[in-house]
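# can't give you the sequence, but here's the structure:
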């Protein structure tokens, strides 16, 4: 398929109809291929959220929540459902690629959209690097004969090649890989039930959900700020609004469904794992990163009564984070860069779309280079300098996403209630207000260094915005001015 230009758009093709109403009214010419079904979007969202994400951060969330790990995920799901509702409202108003960047920019003002896009780039830039870093270090532990750096480069190259050849191949690869990931999760849950039936559990059935001795709202919110890493990614579905066969409603529905499914999966696996933690007090008090990081695998070994399940879960984590999960993370970042470059808010070469594969090839390749640079640098400092770069990057990721989501909630209120006079008070006022309040509460209870790093990044974005205004390149979106 060739890229549609204004001259050729009149004829169109089967994959991208001419005069696509989801794009033409915003001043864009269709370039990306509409080929994704609801199932494709569902699988994409699930794999981006990483159904087995708690495997890697179970110990950290257990510590932060004083053992109430399942409660942290319940609270996180509630917070994210409010955010998903606002995403669904804005994708219906603006069914185009760019996610919160476009929603805040068109819902409020292009300058606000730039700041929102900049804020969430902290998440999108760092997540692929974090995934590659964790995957390469984890699989190096299982296969020490191959250096972690070789695994890292291999993961990046494989994903870049798949993304280069377009979203259809990416979707096929994702569907295959998520099946394997869910199979491992199913084995763990089944062995957990067998382990409980055979008396290998610790008998503590309720602490994962509530402990009167440790409970406080501040504690739970602080744990949510860690557990939120597992939820990041459901919003990535909105990046594919221009590649969805069913348009905006399909995208909004997919986000809500995938969030609910993933949340229930997270709650189930962390509750089962908590039943096999042999010494909860020791894990909560532990200062050993290795012990905390291996907490889930230790629970898996206890559930099976043998080390094979721990090894299976460890290898599954490495492969899942290194291939399908980082693949969709790179896909989302490339679409954000494409959307901002198309509006001339980033260098124009990032807006180039392959005439053969209908994918933003330059953005894909640039994303691969950035991911390799971030993960490679972090791997060097981890192995050579002994610095805990995994924790450092993980704690930086959530801040940018939550700041962008605050702007998303504000955009719902401004676009629907203030600008268009909506009287749907529940969806367009109450839900975004409650969602914003919950996000602020989580941000307040986030670790101090995460807050500082995040504020520095947002501050840098404001400086860049000021420079753009100073040189006469204030943010503008197609179909509307910079005002």
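That came through, no problem. Predicted, not measured: the structure shown is a model, and the values here were computed from it. Numbering: from 1, shown residues only.

# switch to C-alpha atoms for all contacts and neighbour counts from now on
Fine.

# Could you count how many residues lie near residue 92?
17 (other Cα atoms under 10 Å).

# Secondary structure element for it, which one?
Assessed by DSSP states H and E, residue 92 sits inside helix 69-93.

# Next secondary structure after that helix?
Defined by DSSP H and E, the subsequent element after helix 69-93 is helix 100-107.

# That following helix - contacts with which helices or strands?
For helix 100-107, the packing partners by 3 or more Cα pairs under 8 Å, 6 or more residues apart in numbering; DSSP states H and E come out as helix 69-93, helix 110-142, helix 389-412.

# if you set the cut-off to 10 Å instead, what comes out?
When contacts are defined as 3 or more Cα pairs under 10 Å, 6 or more residues apart in numbering; DSSP states H and E, helix 100-107 sits against helix 69-93, helix 110-142, helix 326-342, helix 389-412.

# the inter-axis angle of the longest one versus helix 389-412?
In this structure, helix 110-142 runs at an angle of 150 degrees to helix 389-412, with axes from the mean of the first three to the mean of the last three Cα atoms, to 10 degrees as the basis.

# counting contacts, what elements does the helix or strand just after helix 110-142 pack onto?
Where DSSP H and E defines the elements, the next helix or strand beyond helix 110-142 is helix 148-164. Packed against helix 148-164, as judged by 3+ Cα pairs under 10 Å, 6+ apart, are the following elements: helix 110-142, helix 167-197, helix 326-342, helix 361-384.

# for comparison:
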């Protein structure tokens, strides 16, 4: 565990705190809850119109495709979090197994989706509140939301976890209510007119390319299983992390698939929606009337806050790891607040960035998120090969070949396919972000007159073996 020495001023006097660390306060289900909160299960209803158009009406098939890809990567995350039980996720794994320079670029790419995810939640809150209170300026909702989420994350990680758990439970209850109402509406002849149908999964107009495009849209919803690795240093038992990762992706994937199936069965096409960019309010209205629409919006509101808390906390910890590693200015990014034991500067910085949610569209921001996420997923799979096959020579048995070579190759290959199918705007914007990172890397190494190779984690622990 990383030990920090903090020097700060209080009432004109100099104070020095030794051995300040992130607090280990999160159990298995607290971590799973943070992951599910991050994934925002109700996002399936927000993006339903977009994905249904992209896939020609097979939203649940897009989620199944994305889930299959994510399972390979989740297994790789489970392996790597045991070897390198520190925060940092794909950045740490790539840096330690392949190259510090490459690790920086992967971390920089991951920053794109981590920084933008809190903004997505602020943006969704803006959409919800404007739909209910159209006369109130949109920027007010963004500012209020960001202020609350930032304050909670600065205050305490355990408070974030507890509030997140309550919000996740509330949204799951609302999703169950939607499923019950969907049963009733389908039995009454709405949509497909039957509860059990294959139309949401396969029909004559289904094309592989369209399904893959839809999968790239929904894959950002699975980022929660990746985000939980950021809490490795705050887990009460590091051995629970692989299980937490798999539970997060499986439970989240099941919720996405079931909700996507019933929504697609109820609405075979999106011609009946006035707004296809965010169909959640209208889905609630059509399924349960005005009262359920308001309750459904309340559940989605809770889900978005839960995701906002988790995503805000995660990106703050990624910045913390890059800061204490010296890649970002250590004094700012690598510090822990002496009272709250949270990376307060990073939390506030993420809050400031989230204020940009006042203007852009959901589809635009989500497309940029996918660029960084898929790069991170690909390199986590490659880091398994680099560590176990090339470093530890774990290729002498059939079990090792399957576990440490075949599975990660499948994970890297499938994420690569999704990356190839990203929208042009996401590719252009993502590449521009990578170029900025390369310029910063060149500037950093030139000014400091030290190679990024020489910047390392000064942790007491060493990589462990499986």
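Yep, it's here. Remember, it's a predicted structure, so these values are computed and weren't measured experimentally.

# Got a TM-score for the pair?
The TM-score (TM-score structural alignment, normalised by the length of the second structure) is 0.89; 437 aligned residues with a Cα RMSD of 2.1 Å.

# Buried deepest among the helices and strands packed on helix 100-107 of the first structure, which one?
helix 326-342 (a mean of 27; mean count of other Cα atoms under 10 Å).

# that older thread, redo the helices and strands packed on helix 148-164 of the first structure as TSV? Include distance to residue 303 of the first structure.
Formatted as TSV, these follow (distance: least, Cα to Cα, whole Å):
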stretch	distance to residue 303 of the first structure
helix 110-142	20
helix 167-197	5
helix 326-342	29
helix 361-384	31
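
# Can you check which of the ones you listed gets nearest to residue 155 of the first structure?
Smallest distance to residue 155 of the first structure across these (Cα to Cα): 7.1 Å, for helix 110-142.

# Now that closest one on the second structure. Mean distance?
Mean deviation of helix 110-142 of the first structure from its aligned counterpart in the second structure after superposition (mean Cα distance after the TM-score superposition for the first structure): 1.0 Å.

# whereabouts in the second structure does that helix align?
Aligning helix 110-142 of the first structure against the second structure (TM-score structural alignment) gives residues 100-132.

# now do stretch 255-266 of the first structure
Mapping stretch 255-266 of the first structure onto the second structure (TM-score structural alignment) gives residues 245-256.

# part of a helix, is residue 213 of the first structure?
No: using DSSP: H, G, I helix; E, B strand; the rest coil, the assignment for residue 213 of the first structure is coil, not a helix.

# which residues does it contact?
Contact partners of residue 213 of the first structure, counting by Cα atoms under 10 Å, 6 or more residues apart in numbering, are 66, 207.

# quick one: it from residue 445 of the first structure, how far?
20 Å (Cα to Cα, to the nearest Å).

# do residue 462 of the first structure as well
24 Å.

# And the residue positioned nearest the centre of the second structure, which helix or strand is it part of?
Nearest to the mean C-alpha position of the second structure, by Cα atoms, centre = their mean, lies residue 223 at 3.0 Å. Assigning secondary structure by DSSP H and E places residue 223 of the second structure in helix 223-227.

# Ok, which of the helices and strands packed on helix 148-164 of the first structure comes nearest residue 240 of the first structure?
With Cα to Cα as the measure, helix 326-342 is the member of these nearest residue 240 of the first structure (7.7 Å).

# So which bit of the second structure is the closest one matched to?
The aligned range for helix 326-342 of the first structure is 308-324, by TM-score structural alignment.

# Onto which residues of the first structure does the helix holding residue 223 of the second structure map?
Aligned using TM-score structural alignment, helix 223-227 of the second structure spans residues 232-236 in the first structure.

# contacting residues for the residue nearest to residue 304 of the second structure when sequence neighbours are not counted?
The shortest distance from residue 304 of the second structure to any non-neighbouring residue, by Cα to Cα, 6 or more residues apart in numbering, is to residue 121 (5.6 Å). Going by Cα under 10 Å, 6+ apart, residue 121 of the second structure touches 38, 40, 43, 127, 142, 145-146, 301, 303-309, 311-312, 354, 357, 362.

# Can you turn the buried subset of these into a selection I can paste into PyMOL?
Selection of buried members from these for PyMOL, criterion 16 or more other Cα atoms under 10 Å:
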select buried, resi 38+40+43+127+142+145+146+301+303+304+305+306+307+308+309+311+312+354+357+362
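
# Go through the helices and strands packed on helix 148-164 of the first structure and name the closest to residue 39 of the first structure.
Proximity to residue 39 of the first structure (Cα to Cα) singles out helix 167-197 among these, at 9.1 Å.

# Where does the closest one end up in the second structure?
Helix 167-197 of the first structure maps onto residues 157-187 of the second structure, going by TM-score structural alignment.

# rewinding a little: tell me what the helix holding residue 92 of the first structure is packed against?
Partner elements for helix 69-93 of the first structure (3+ Cα pairs under 10 Å, 6+ apart): helix 53-64, helix 100-107, helix 217-231, helix 247-274, helix 389-412, helix 431-444.

# that older thread, minimum distance to residue 251 of the first structure: which of the helices and strands packed on helix 148-164 of the first structure has it?
Closest among those, using Cα to Cα: helix 326-342, at 14.1 Å.

# after superposition, how close is that closest one to the second structure?
With mean Cα distance after the TM-score superposition for the first structure, helix 326-342 of the first structure averages 0.5 Å from its match.

# What helices and strands are in contact with that helix?
Counting by 3+ Cα pairs under 10 Å, 6+ apart, helix 326-342 of the first structure packs on helix 38-49, helix 100-107, helix 110-142, helix 148-164, helix 167-197, helix 308-320, helix 361-384.

# The same query, at a cut-off of 6 Å, please.
Applying 3 or more Cα pairs under 6 Å, 6 or more residues apart in numbering; DSSP states H and E, we find helix 326-342 of the first structure packed against helix 110-142.

# mind listing what the residue nearest to residue 235 of the second structure when sequence neighbours are not counted touches?
Nearest residue to residue 235 of the second structure, sequence neighbours excluded (Cα to Cα, 6+ apart): residue 26, at 4.6 Å. Residues in contact with residue 26 of the second structure (Cα atoms under 6 Å, 6 or more residues apart in numbering) are 234-236.
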